[in-house]
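> can't give you the sequence, but here's the structure:
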């Protein structure tokens, strides 16, 4: 390699003297252009997307349009928030990181137009309204056209394209929709023919249509999904695997610089002992199903592979305690799902205080990490890591610059640390060498992101659109929490000069 980029973003060219002596050792040099491996992508919440044709609630067709637009500007992959099935009894109106199931896609993400269903009436005002309308339309479609359940492509998908966990989950959903309470303890003993023979219905068709539309999107560019660390209860996963999910306590996080009070996330993690007794089958099935949906996975809060911070369901979050996980068993399952050609299918989010045993396993197996520059500018970046500036859990750059994010935290009762936020802003200013206005500040940070040593970097779409408020404030059932769509439609920001400028920075520094 005749040139490279240092961790601080400075480009270095090999000297003639260096070329002479290394050629004596290696023989005649052959220049190989590695720049094509340096890609950039974007992260987006499908729910927040809006287009002229959709119902005002982002769906998989909007995702395809978004990918088409940013793909023309140089993006080569995207990462999306979880698409899991919503729990109707979750304390959150809609929270992708508190799904009722991680093995089924929620109907709200299905595009009605792509499914061949004409939606009439005004655009829904909320996520819940959009979801109810879509479920009703799909049920009516299946009731009026039962022949669609007999189509060869659909039948082949049901018998060959679904995982065992999906078949059990869809069987249970269909039973519940008919007012029949499924006996979850009997599902494991049922054959595939028995699960399929119970009758394929609207929920099967919804899942089929969601996977078909997601596959169409993946034809444009790789799509990396997000695997939530926990599930809501009551919810389908908790009902199917009651002994493997710790429904008696909530997952959370102790206090830190961003949150002076410990967090309770209203989700439940794996029960270490119960999961071991079940032979880790639920964990393996969850991994396999999600890898079927996506080109790869970002494992959210991967520190839970070493230890989980749990808090009482009803009580003070200061009563939280750490519980160890079986790090060896869980990481070996992850390693077994890395592709044979060595390409990293899994990125581990290890943001927070590292757990020594987990760090040792991750380093030993060489598992790629999801890195967040805004969390630590001095961290060592590996070439195979996935690097971002911000994500759904951090302030947007505009919110950090204007301090609007801190004001929102105060309004939600989080009481964020003013001094910590100011220190973060000062550190980022030092990192980019100062900036007179937000555009300079944002451009400089994007240059640093693009120039880092990782092969893949990702930009947060909310940042690119200059949004001040993030879509999610961890541990809070109020606030935006994925209810607020993007301020502009895809058609409107296609011609946005700032979006184009940021894409150009990423493409130029990535060598495209």
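Good, I have the coordinates. Keep in mind that what you see is a predicted model, and the values were worked out from it rather than measured.
> contacts, neighbours, all on C-alpha from now
Fine.
> And the strands in the stretch 1-150 of the chain?
3-5, 11-13, 39-44, 77-80, 84-85, 101-105 (DSSP state E, counting those that start in this stretch).
> And residue 506, how close does it get to residue 396?
Here residue 506 is placed at a distance of 18 Å from residue 396 (Cα to Cα, to the nearest Å).
> Residue 142 now?
42 Å.
> which one of these two has more residues nearby?
Applying other Cα atoms under 10 Å to residue 142 and residue 396 shows that residue 396 carries more neighbours, namely 27 against 17.
> Next up, the contacts around the more buried one.
390, 405, 462, 463, 467, 468, 469, 470 (Cα atoms under 8 Å, 6 or more residues apart in numbering).
> now swap in residue 393 and tell me
472, 473, 474.
> Double-check that it belongs to a helix.
No. Residue 393: not assigned to a helix; according to DSSP: H, G, I helix; E, B strand; the rest coil it is coil.
> Alongside the first one, take a look at this:
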């Protein structure tokens, strides 16, 4: 572990850090004020291309930052809210004639009036520069537009303009529930059927959506389905993907690709043999083997791809490829290169020239096309799942989950390297549940670089995630406001917060959600300032309430005191299912893995006190019988959250079948089979999609929940 220098933070270094949003102090989870090590601050600045190694460099960088806006005609990007007048500063040689207009998405033009605001000219690089202020009217339409400034006769400068909604609106929900809705939450890879290839897929998702609609669910929240590596070994965590923009082809059901039906008999037989070799896993409750599944599934998909497509189908594929543009081509190139080259010969280095990359595209053209095709057929199957869920009666349908970052060696880390902070990882400082802090190993976005590219990466990934979804859960939504940056080689506790332009980040998110007609839910757990929750609520972004985290004076928060604009749940994927939590599995597991920094007896006592206080709260509301069973307690907890005003209520599928095993233990990698646990009951017997309609525990929990919701509605 690299030791961070403890040299003092000078006032100039603090001022420079503030310019770039790098915190030099913060309040920790225990309410104590802490200074950030100077070396951490310097490392964060260096990751944004800012030199702060000496007093001279710091002063030079402060001057550069101060003059930067005056050295450009327009800001790199303008984000405003519809219905609120805004202004845009324009810097030109003092005395030069200047005019401005907005080119709308619709190709219309809106001329801009100049404000009579006067700003003292400044001498910049030996020339006198003035600032003109133009008014952006409050009635500009929502969308992505462009500000155009014309200096003199014909010298143009342009900047993207995003006009974002003031607030997002909820869809029409169930009148019999008082305008509320409930839904299921599932780790898709864990939910298999008899026809799965050893892992849950998009065909299973369609079946689960139809089943959910039949029992009254309006949404189905799934884990992130972002793409992982194209070859084994595959990173199991859906929260550490190779890319957040494209989906994981491991979720494709090969038999449902249209061309599979036309394979010659011998190839069809090989496909069936491949399926049979992994379908024996479907009834096995031991950890999933993604590597074996993908090897069989990939071979089958290669056979289907090689069989070709009809003229009309090829046209559809070509249009998809054109629509997804350079982002898809770059991702497919990375996949093809990852298959073809080892780390010693890796061609997509930072030093790779455009000519070398173009040559590589030609060399790997067939595999690039294959990986583009995988995205197309995955997109088709995901679209079908959403269509089935909505047509079956769900008001929202599939709720996608957006991970907070990407794998440091993944596709996005290469294709988006110009907007990522090198030498840094995203994580979290120490807190009650992770007393050593967390390092998620993901490179953070550079806030300055995002602005320079007009927030296009944010726009593109949100737009793609919402192609076939009615809602989007944003993991760690505080990442749109600030992220905990950890210098490589340092512990998680030696990081610092770096701030983002949340008005722009949330605005872009809201704009894309509005265009898709989607609901947005922010995972706002942990250390979140109250004003952030208020801000998100004002923008129509729902929050998250997890029963075990909702406390007042160390006691369960009364249901009536919960926020209304939230998704309320009993548990989360970072805790064991409720049956396991009640049995103190979260304590036992952390103790076995050496993750506790306090004596296990003390942690266990705190868990028992927490549980007993919760049970007492249930008794006070007459939700528990005498000497309740585990099933009755789990149902009572769900009835408890149904008594809250929360507009959305989620039920974990693992809770509904009595599963005890955790999907993920934060702070571990290989020590625990994170993200590999298939759906099973309390006896560790696999539960398949076909089993759910006849599962007594599943039916009992949903009956209890929906009865309580109707009583409150």
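All right, it came through fine. Note that this is a predicted model, so its numbers are computed, not measured.
> what's the TM-score here?
Their TM-score after superposition, calculated using TM-score structural alignment, normalised by the length of the first structure, is reported as 0.83; 474 aligned residues with a Cα RMSD of 3.2 Å.
> Let me have the contacts of residue 396 of the first structure in TSV, adding distance to residue 238 of the first structure and neighbour count as columns.
Formatted as TSV, the contacts of residue 396 of the first structure follow (distance: Cα to Cα, whole Å; neighbours: other Cα atoms under 10 Å):
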residue	distance to residue 238 of the first structure	neighbour count
390	31	22
405	34	23
462	32	25
463	35	23
467	36	17
468	36	20
469	32	24
470	29	24
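> still contacting in the second structure, which of these?
Using both residues aligned by TM-score structural alignment, their matches' Cα atoms under 8 Å, the second structure keeps these contacts from those: 390, 462, 463, 467, 468, 469, 470.
> Could you confirm the fourth one falls within a strand?
No. Secondary structure assignment places residue 467 of the first structure outside any strand; it is coil (three-state DSSP).
> Quick check: the aligned residue for it in the second structure?
Using TM-score structural alignment as the criterion, residue 467 of the first structure maps onto residue 659 of the second structure.
> Looks like that match contacts residue 679 (just checking).
Yes. Applying Cα atoms under 8 Å as the test, residue 659 of the second structure and residue 679 come out as touching, 7.2 Å apart.
> In three-state terms, how would the most centrally placed residue in the first structure be classified?
The residue lying closest to the centre of the first structure (Cα atoms, centre = their mean) is residue 226, at 2.8 Å. Following three-state DSSP, we place residue 226 of the first structure in the strand state.
> now do residue 406 of the first structure
Assignment for residue 406 of the first structure (three-state DSSP): helix.
> so it makes contact with residue 413?
No. The criterion here is Cα under 8 Å, and residue 406 of the first structure misses it with residue 413 at 10.7 Å.
> out of the contacts of residue 393 of the first structure, who's nearest residue 78 of the first structure?
Residue 78 of the first structure has its nearest neighbour among the contacts of residue 393 of the first structure in residue 472, at 19.1 Å by Cα to Cα.
> Not counting sequence-adjacent ones, nearest residue to that closest one?
residue 481 (4.3 Å; Cα to Cα, 6 or more residues apart in numbering).
> Tell me the counterpart of that neighbour in the second structure.
Using TM-score structural alignment, residue 481 of the first structure pairs with residue 674 in the second structure.
> ok, that match touching residue 236?
Yes. Counting by Cα under 8 Å, a contact exists between residue 674 of the second structure and residue 236, whose distance comes to 7.3 Å.
> shared neighbours, the two?
Joint contacts of residue 674 of the second structure and residue 236 (Cα under 8 Å, 6+ apart) do not exist.
> coming back round to it: separation between the residue nearest to the centre of the first structure and residue 346 of the first structure?
Residue 226 of the first structure is 10 Å from residue 346 of the first structure, by Cα to Cα.
> And for residue 181 of the first structure?
Taken as Cα to Cα, the span from residue 181 of the first structure to residue 346 of the first structure is 36 Å.
> What of residue 308 of the first structure?
Residue 308 of the first structure is 20 Å from residue 346 of the first structure, by Cα to Cα.
> what residue of the second structure takes the place of residue 264 of the first structure?
That one, residue 264 of the first structure, aligns with residue 439 by TM-score structural alignment.
> And the helix or strand harbouring its match, what does it pack against?
With elements taken from DSSP states H and E, the one containing residue 439 of the second structure is strand 438-442. Here strand 438-442 of the second structure is seen to pack against strand 424-428 when contacts are counted using 3 or more Cα pairs under 8 Å, 6 or more residues apart in numbering; DSSP states H and E.
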